[in-house]
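Q: 3D, please:
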Amino acid sequence: MARLYFDGNAELIRDRTIAMIGFGNQGSAQALNLRDGGFKVVIGNIEDEYAGRARDQGFTVYSIPEVVKHGDIIVMAIPDEVQPEVWVRDIAPNLLPGKIVIFLSGYNVYYGFIKPPKDVDVVMVAPRMIGEGVRDNFVNGKGFPVLIGVANDHSGKAWDYTLAYSKAIGAIGRPGGVAVESSCEEETVTDLFSEHTWAGAFLFLLAEGYNVLIENGVSPEAAMLELWASGELIAITKAIAEKGLFAQLKGHSTTSQYGHLTWGPRYVTDDVKRLMRDAIRQIKDGTFAREWALEKMLGYPVFNRLWDEVMKSRVWQDEDKLYRVLERRK
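A: This next block holds a predicted model:
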């Protein structure tokens, strides 16, 4: 069993300047949480719309090289695929000994795309939810789960810093919050595994279910509302989180329970099991990381083609019509 932590001493970093590199989903949420908690936060960003948003929120924005000089704690909140380039160009030349570098995922450290110096603390605090959830939970007085790890303990206090930062952003020390002792490797493998297996399959399974319902005379509106557009999935996933994966079935009708238990296992075929094991193998041996690095270098041709195919699909086109009528999309 992993060690679980429910509180930390945020005062360890109370007097430190926290330099948030990036003001996207996670960066903005964590920066706002930190500021609301009385911590000093400055933003490092290129001059784009995110820099403008940070200034609109009242933050001081520096260039990334400058913010690294100002900050005692450097938080890497920019996307994984751009971090190595930014690290080499803007961060490493300005990173003085004794500073603390916090990664929000283990990806670049695990795969060796970033090799921090040995004279800084290198830690990971990885929220298990999107930035919107990080912010909403904080505002509502709730905590949230994070995976924590240490890649380099220069000061001898790196584990304490992971808990201090977890407390400062509101993850622990609040109801529902927990920090799980982990590592850059474990975080990367589990995160990518979710994205490459059930999460992606879930979207395309719903899309195929939509096609089958349409083929059998169901209206697009009824099909989408049944499968995802009603928001029932939110209630189900909330029940899973609170009650457990299968325990939440007790909240369904007996007819629903029987359908879940008889038909659910049939979709977990030998081919599906093989695909899941292929996915984790390609994550652990670096095949996916190399593929994604090449995709970026070539200008994202496969990524853009796949998005184009999705947006041309019937499910996207029909959904767009319904969501515009419901005023969920402009």
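
Q: Only C-alpha atoms from now on, for both contacts and neighbour counts.
A: Will do.

Q: Which stretches in the stretch 151-300 of the chain count as strands?
A: For the stretch 151-300 of the chain, the strands defined by DSSP state E, counting those that start in this stretch occupy 178-181.

Q: Let me see the ranges of the helices in it.
A: Assigned by DSSP state H, counting those that start in this stretch, the stretch 151-300 of the chain shows helices spanning 158-168, 184-196, 198-215, 220-224, 232-243, 254-263, 270-284, 287-297.

Q: quick check: angle from the last one to helix 184-196?
A: By that I understand helix 287-297. Counting by axes from the mean of the first three to the mean of the last three Cα atoms, to 10 degrees, helix 287-297 lies at 70 degrees to helix 184-196.

Q: Pull the residues that contact helix 287-297.
A: Residues from elsewhere that reach helix 287-297 (Cα atoms under 8 Å, 6 or more residues apart in numbering): E81, Y111, Q282, I283, P301, V302, F303.

Q: Here is a second sequence; please produce its structure as well for comparison:
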Amino acid sequence: MGWAEIGGCLVRGQEMCLGKTRNLCSRRTHLSIHLYITLRSINRIVMASQRSSRALRVALRQASAPRVQQRTFVSAVNAASRPSVQPAQKAIASSFVQQTRGAKTVDFAGDKEKVYERNDWPHDKLLDYFKNDTLALIGYGSQGHGQGLNLRDNGLNVIVGVRKDGASWKEAIQDGWVPGKNLFEVDEAIQKGSIIMNLLSDAAQSETWPRIKPMLTKGKTLYFSHGFSPVFKDQTKVDVPNDIDVILVAPKGSGRTVRTLFREGRGINSSFAVFQDVTGKAEERAVAMGVAVGSGYLYKTTFEKEVYSDLYGERGCLMGGIHGMFLAQYEVLRENGHSPSEAFNETVEEATQSLYPLIGQNGMDYMYAACSTTARRGAIDWSKRFKDSLKPVFEDLYESVRSGKETQRTMEYASRPDYRQAFEKEMEEIRNMEIWRAGKAVRSLRPENN
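A: Below is the predicted model of the structure:
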């Protein structure tokens, strides 16, 4: 057995498991080999179930992307019939198979919404629809990278516009974009394009708008992947011309995820919206663009709702709120004599590596039913107290987003001359928190890292 430093404390053990550890003492932790083997077996079962579910989703969504091997419905149903898949999951899958192609109405907890799927846009139809268009992608960050490569692989006429010889220009060249052929400076790309995909950062969109707006002439379509700039135009000064279509496709994930799911033949969920419809065809074009950039399913929303929910979620359960809860729970455990490894395992490791994936796969009711009576009773009771305590905070947060306070804060922060230095200082402070130093050591002991 070896020793590892976790949060400044020495911990002894052979390997780190995904769940709880046993035989814990205040400063040294002997990790149970028996529990590790048991949890590895459980994890294999869970992963098998996830693979079966993924296989079914792949078959149902049938990617139109080139160079991606399609799975058949037969193989998907065979995979779904394996013992590792719950009967309820198979029933849901069956009802999905019977649904028709194209737009469908889906009941989301009693609220019926129209959902669009890419099966209604086979590859030949997509190519024909955009045969007279040049898609000018402005900016080559996370979304620009993922969406741009997907468009190119789909065979569409897409060009990239970025600052010559900058970091994005060099990255684009590494990805196979050719200067003078499909890689240009921003002004030239906009002039060549019929659909202008403004995928610059929020701050950069505001900064470059006076230069970009005059080039958005009648007949062009302006495309966003986030409603921030036009919705908060009083702060961003992004006032779109009134004689062009303005649309949005917002993938529910990073550009890397957009690209990965496309290459796997699946497709990311995205929302789409129309801000301005001059031609009467803006919605159809938004759906087509959503499919072209790699979406599997598209949900209709508005620019306002997209940006409100996005900013709210990032500050809440997706990042800010969950980080705050991690810190609070960890600190209380440490103040009561628990070791860094135990505090991190009970706060972050077990949540992210074991429980959250199961909740995402099967829902919260499944998680409650799968745990012990002791855990179940306590979790259900305390969830109500947490909800009552946290709801006022979330109400304040939503109002801060809707009123534009969060936008103003973001714009002021991003415009500071020392923005990058200030951001790096904040990141260094987070990296040096005991909880995340402990986490680095815990991650190094995971089975896949040994």
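
Q: Need the TM-score between these chains.
A: Scored against TM-score structural alignment, normalised by the length of the first structure, the superposed chains reach a TM-score of 0.86; 321 aligned residues with a Cα RMSD of 2.7 Å.

Q: before we move on, what SS does the residue nearest in space to the middle of the second structure have?
A: Nearest to the mean C-alpha position of the second structure, by Cα atoms, centre = their mean, lies G253 at 2.1 Å. Following DSSP: H, G, I helix; E, B strand; the rest coil, we place G253 of the second structure in the coil state.

Q: ok, the residue mapped onto it from the first structure to I280 of the first structure distance?
A: Correspondence of G253 of the second structure to the first structure, assessed by TM-score structural alignment: M129. Between M129 of the first structure and I280 of the first structure the distance is 21 Å, computed by Cα to Cα, to the nearest Å.

Q: Which among the contacts of helix 287-297 of the first structure count as buried?
A: Listed as buried from the contacts of helix 287-297 of the first structure are E81, Y111, Q282, I283; burial here means 16 or more other Cα atoms under 10 Å.

Q: For L35 of the second structure, see how far away the counterpart of the third one in the second structure is.
A: In the second structure, Q282 of the first structure lines up with S400, judged by TM-score structural alignment. Counting by Cα to Cα, the gap from S400 of the second structure to L35 of the second structure is 46 Å.

Q: Give me the nearest residue to R259 of the second structure, chain neighbours excluded.
A: In space, and not counting its chain neighbours, R259 of the second structure is closest to G146: 4.7 Å by Cα to Cα, 6 or more residues apart in numbering.

Q: who's in contact with the one you found?
A: Residues in contact with G146 of the second structure (Cα under 8 Å, 6+ apart) are G255, R256, T257, V258, R259.

Q: Which position in the first structure pairs with it?
A: Residue pairing (TM-score structural alignment): G146 of the second structure is matched to A29 of the first structure.

Q: Point me to the helix or strand that includes its match.
A: Using DSSP states H and E, A29 of the first structure sits within helix 25-36.

Q: Any idea how far that helix is from the middle of the chain?
A: The chain centroid and the centroid of helix 25-36 of the first structure are separated by 14 Å under Cα atoms, centre = their mean, to the nearest Å.

Q: Quick one: residues contacting the corresponding residue of the second structure for Y258 of the first structure.
A: Mapped onto the second structure by TM-score structural alignment, Y258 of the first structure lines up with R377. If you count contacts by Cα under 8 Å, 6+ apart, R377 of the second structure has none.

Q: how close does R377 of the second structure get to Y366 of the second structure?
A: Taken as Cα to Cα, the spacing of R377 of the second structure relative to Y366 of the second structure amounts to 14 Å.

Q: How about D318 of the first structure: what's its closest non-neighbour residue?
A: The shortest distance from D318 of the first structure to any non-neighbouring residue, by Cα to Cα, 6+ apart, is to P220 (6.7 Å).

Q: nearest spatial neighbour of F262 of the second structure, skipping sequence neighbours?
A: Spatial nearest neighbour of F262 of the second structure, excluding adjacent residues (Cα to Cα, 6+ apart): G294 at 5.5 Å.

Q: With T301 of the second structure instead?
A: Excluding the flanking residues, the one nearest T301 of the second structure by Cα to Cα, 6+ apart is A273, at 5.3 Å.

Q: quick check, the one you found in a strand?
A: Yes - counting by three-state DSSP, A273 of the second structure is located in a strand.

Q: Tell me the counterpart of it in the first structure.
A: Aligning on TM-score structural alignment places A273 of the second structure opposite G149 in the first structure.

Q: cool, M433 of the second structure as well?
A: That one, M433 of the second structure, aligns with S313 by TM-score structural alignment.

Q: Near that match, how many other residues are there?
A: 12 (other Cα atoms under 10 Å).

Q: How much space separates the counterpart of P93 of the first structure in the second structure from T374 of the second structure?
A: Aligned counterpart of P93 of the first structure in the second structure: P214 (TM-score structural alignment). Using Cα to Cα, we find P214 of the second structure at a distance of 65 Å from T374 of the second structure.

Q: Repeat that for S49 of the second structure.
A: Separation of S49 of the second structure from T374 of the second structure (Cα to Cα): 26 Å.

Q: Which of those two has more residues huddled nearby?
A: Using other Cα under 10 Å as the criterion, S49 of the second structure and T374 rank with S49 on top: 20 against 8.

Q: Against A223 of the first structure, how distant is the residue located most distally from the centre of the first structure?
A: Going by Cα atoms, centre = their mean, the residue of the first structure most distant from its centre is G217, 38.2 Å out. Separation of G217 of the first structure from A223 of the first structure (Cα to Cα) stands at 10 Å.

Q: T257 is in contact with the residue nearest to F262 of the second structure, correct?
A: No - counting by Cα atoms under 8 Å, G294 of the second structure does not reach T257; the two are 10.1 Å apart.

Q: okay, and the common contacts of those two?
A: Common neighbours of G294 of the second structure and T257 (Cα under 8 Å, 6+ apart) are I268.

Q: higher neighbour count, the two?
A: Remark: of G294 of the second structure and T257, G294 carries more neighbours, 32 against 17, as counted by other Cα under 10 Å.

Q: Next, work out how far apart the more buried one and N269 of the second structure are.
A: From G294 of the second structure over to N269 of the second structure (counting by Cα to Cα), the distance is 9 Å.
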